[in-house]
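J.: only the shape, not the letters, is given here:
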């Protein structure tokens, strides 16, 4: 342990965020990094705690506590504090091949379980430390292509270039298998590319990693829609194993009157259109769904809903309203939500901060949902009837959010549905003959489906989840595929 008293001597310090109204002028990342010296000082706050819950990845209270990747956080924090940046990167890369992603978009489960946070109220800046290590590695040339020294003669097809697919491909390639990644979109990245806005994860970060993977021998085939334009049998004929990593992109809809009105979009389609137009032409092509000058209700209070709020704010919406069915969370932990469980407390994210800065109030309305959409004479959405909700015990004996009878109408011109996802789009799995379950494909604990040689992982297997869980699924699935191909694995 480099500095046993660091947590007592050094206060928590994070990188500066560009002020809300200033960062609304563009779609660039707005979180500025600390200096290397300040980041090393922050790493010194990592305690010599007996049980580092930060890296545990345990399930407590029905949610994950600590890092699902089991990152060796105290070890690389110590190396970072000592200024041994390259060694810190090696230790970080031992469990996470994509820290530039998790260092930007992960909700930092590690920090919520940090012992320093429990004892001092200020957890170690684990996520920023992680991001600084990988960015320093790129800057100094520590991150470079490392193709495998030998090939096994086996080939694997990976369907989907999202975080799970990238992880599967990277690990299997390191093992020496020839890997081809099939992606139906025009760019690799999946959720990372088109589901997460550029200001949260700059797309050059994804391109940089993909180029590195290509230099290591991985082949990416974009515009390859397996199960539609590209037959599943072709992949089975060309590869010794296939891994389905198609995500959980089937959006949850609203079955309410007026849903067929024009101007109502699923969040994923809206965010995709904006990012694609930004990358293709810096919005000159006019292909993005635009919230400019429009009154926008966002239905869904989660991360995707917040991304819609932040995107609509940058486009210049006239007003923004974010609906959440559940009650407002408490501002502090409740007695039945003790550390190191994930804190079920109120979080104000960047989009809500920006809306508050411009319009003077938080855009979220809790315990509310849309009962009906109103259409004008041209069939375009012009209003939404909002129904208030309350928690009650139903006749079946379960607790649910039900209408109170109180209703009101809001004017709107654009509606964004961010109500989550119900599972994968079924056509790819069905083209292979893979049996579908309620959340996605049916795969056992070894990630194998009911079809020989076909595996599945990520959101497609476990349902909608975090990027860090997709990376963990990809890592573990790669080991399962390697064991199938070689009879053992060293992944």
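T.: Arrived safely. Everything numeric in this text was worked out from a predicted model, so none of it was measured. Numbers count the residues shown, from 1 in each chain.
J.: okay, CA-based contacts and neighbour counts for the rest of this
T.: Noted.
J.: from residue 189, how far off is residue 101?
T.: From residue 101 across to residue 189, the span is 11 Å (CA to CA, to the nearest Å).
J.: next: residue 350.
T.: Following CA to CA, the distance that separates residue 350 from residue 189 is 23 Å.
J.: one more: residue 348?
T.: 27 Å.
J.: tell me which of the two has more neighbours.
T.: residue 189 (23 against 11; other CA atoms under 10 Å).
J.: what about the more buried one, helix or strand, and which?
T.: Assigned by DSSP states H and E, residue 189 belongs to neither a helix nor a strand.
J.: quick one, what contacts it?
T.: For residue 189, the contact set (CA atoms under 8 Å, 6 or more residues apart in numbering) comprises 161-163, 166, 206.
J.: now the helices for the stretch 101-250 of the chain?
T.: Along the stretch 101-250 of the chain, counting by DSSP state H, counting those that start in this stretch, helices occupy 109-112, 115-120, 126-140, 163-175, 203-215, 232-238.
J.: another structure for you, compare them:
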């Protein structure tokens, strides 16, 4: 696979990124395309490992060693065919997936894993540039109609597969635009929405019908379609039931991110209904990917300061003994948003919010916590 001795000769190299001070002035994507020569070298690090555990890590079962080898050999069109065999939308996963495949890469046992995510993203970018991604309507139609409720990544993938099988597919979306989480949950600096729109145009030309601003009622749909796929997403937020939660200035992440994404789409969002961090001292409760999305948004809106709270202790720099390969490595990571600033506070639990006479939040009380193992469980 690739260059037989590549993993011995070539080190891992991250994709280039725009300078922090430059990217904080706009909402464009952080990362830049990798030079082709660098990319082929990174693909060459994919070793002949015998049993590629990256397959185990990838929820899609992507044929990762195959397309790494094809990239190294400059066979890009074959690479996109192999990638599309298991992945409907590589441009989405290549930008947004946390890359569990890299966590289970065999090379990662005692070296840095192959940059699988970067190779994947570059393959699909090259395919679009070359015109290899084009509408391919099914040759035969079954005559059956299928409704897909929800137009997020799951709904779009289901619609694509059903349409390929020859069914007539209609996708219903409650919001005013197609895309679900891809449209309104993912910040523009992680994935510019032109990439989503580009793929939607292909799906429409292949025969998929999209209907927005529709709150589906089960009986109405059943009368028109032979089958229904429910891909409604998980839009219900997880609340924090502590005293003072009702104060003004405390927001759910999705409410916050959606409003900024609407402005990035060009929508006119009135100031009185907009949530902004401009000129404010911000606390983000939650240290995961969504928290990082909020962090990058806060930076671009011009916050005075920002602290990100995480309930768990700070992860180690390398795998702990109880976190062996090929498990997902619970190690310290720095996202592009963390590179841009802010302070991360670990092992802290929010106890209450305190407000002023106008009912606006002014303070947060929290406790330092310690994780302890008891009966084989973390408490």
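T.: Ah, there it is. Here the structure is a predicted model, which means the values were calculated and not measured.
J.: mind checking the TM-score on these two?
T.: The TM-score (TM-score structural alignment, normalised by the length of structure 2) is 0.96; 378 aligned residues with a CA RMSD of 1.7 Å.
J.: about what we covered before: JSON lines please, covering the contacts of residue 189 of structure 1 and showing neighbour count.
T.: As requested, the contacts of residue 189 of structure 1 are arranged in JSON lines below (neighbours: other CA atoms under 10 Å):
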{"residue": "161", "neighbour count": "31"}
{"residue": "162", "neighbour count": "25"}
{"residue": "163", "neighbour count": "30"}
{"residue": "166", "neighbour count": "28"}
{"residue": "206", "neighbour count": "19"}
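J.: what is the nearest of the residues you listed to residue 342 of structure 1?
T.: residue 163 (22.8 Å; CA to CA).
J.: what's the match for that closest one in structure 2?
T.: The equivalent of residue 163 of structure 1 in structure 2 is residue 153 (alignment by TM-score structural alignment).
J.: and what of residue 477 of structure 1?
T.: Aligned partner of residue 477 of structure 1 by TM-score structural alignment: none.
J.: pretty sure residue 477 of structure 1 is in a helix, no?
T.: Yes: under DSSP: H, G, I helix; E, B strand; the rest coil, residue 477 of structure 1 falls within a helix.
J.: that one and residue 456 touch, don't they?
T.: Yes: using CA atoms under 8 Å, residue 477 of structure 1 is in contact with residue 456, at 7.5 Å.
J.: those two: who's more crowded?
T.: residue 456 (33 against 27).
J.: so how far is residue 49 of structure 1 from that one?
T.: 37 Å.
J.: turn the helices of the stretch 101-250 of structure 1 into a markdown table, including distance to residue 389 of structure 1.
T.: Formatted as a markdown table, these follow (distance: least, CA to CA, whole Å):
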| stretch | distance to residue 389 of structure 1 |
| --- | --- |
| helix 109-112 | 30 |
| helix 115-120 | 35 |
| helix 126-140 | 36 |
| helix 163-175 | 36 |
| helix 203-215 | 39 |
| helix 232-238 | 46 |
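J.: so which of those helices gets nearest residue 340 of structure 1?
T.: It's helix 109-112; of the helices of the stretch 101-250 of structure 1, that one is closest to residue 340 of structure 1 (CA to CA) at 6.9 Å.
J.: in structure 2, point out the residues matching that closest one.
T.: Taking TM-score structural alignment, helix 109-112 of structure 1 hits residues 100-103 over in structure 2.
J.: how big's the offset between the matching stretch and structure 1?
T.: Overlaying structure 1 shows stretch 100-103 of structure 2 at a mean distance of 1.2 Å from the equivalent residues (mean CA distance after the TM-score superposition for structure 1).
J.: what residues does that stretch touch?
T.: So stretch 100-103 of structure 2 is contacted by 53-58, 108, 113-117, 325-329 (CA under 8 Å, 6+ apart).
J.: quick one: map residue 389 of structure 1 onto structure 2.
T.: Using TM-score structural alignment, residue 389 of structure 1 pairs with residue 369 in structure 2.
J.: may I ask you to confirm that residue 58 of structure 1 is in contact with residue 52?
T.: No: if you go by CA under 8 Å, residue 58 of structure 1 and residue 52 don't touch, sitting 11.6 Å apart.
J.: hey, where'd the strands end up in the stretch 251-379 of structure 2?
T.: With DSSP state E, counting those that start in this stretch as the criterion, the stretch 251-379 of structure 2 has strands at 281-285, 305-309, 343-345, 348-355, 361-368, 373-374, 377-378.
J.: correct me if wrong: residue 153 of structure 2 contacts residue 185.
T.: No: assessed by CA under 8 Å, residue 153 of structure 2 is found out of contact with residue 185, at 11.5 Å.
J.: contacting residues for the residue nearest the centre of structure 2?
T.: The centroid of structure 2 falls nearest to residue 96 when counting by CA atoms, centre = their mean (3.0 Å). Shown in contact with residue 96 of structure 2 (CA under 8 Å, 6+ apart): 190-191.
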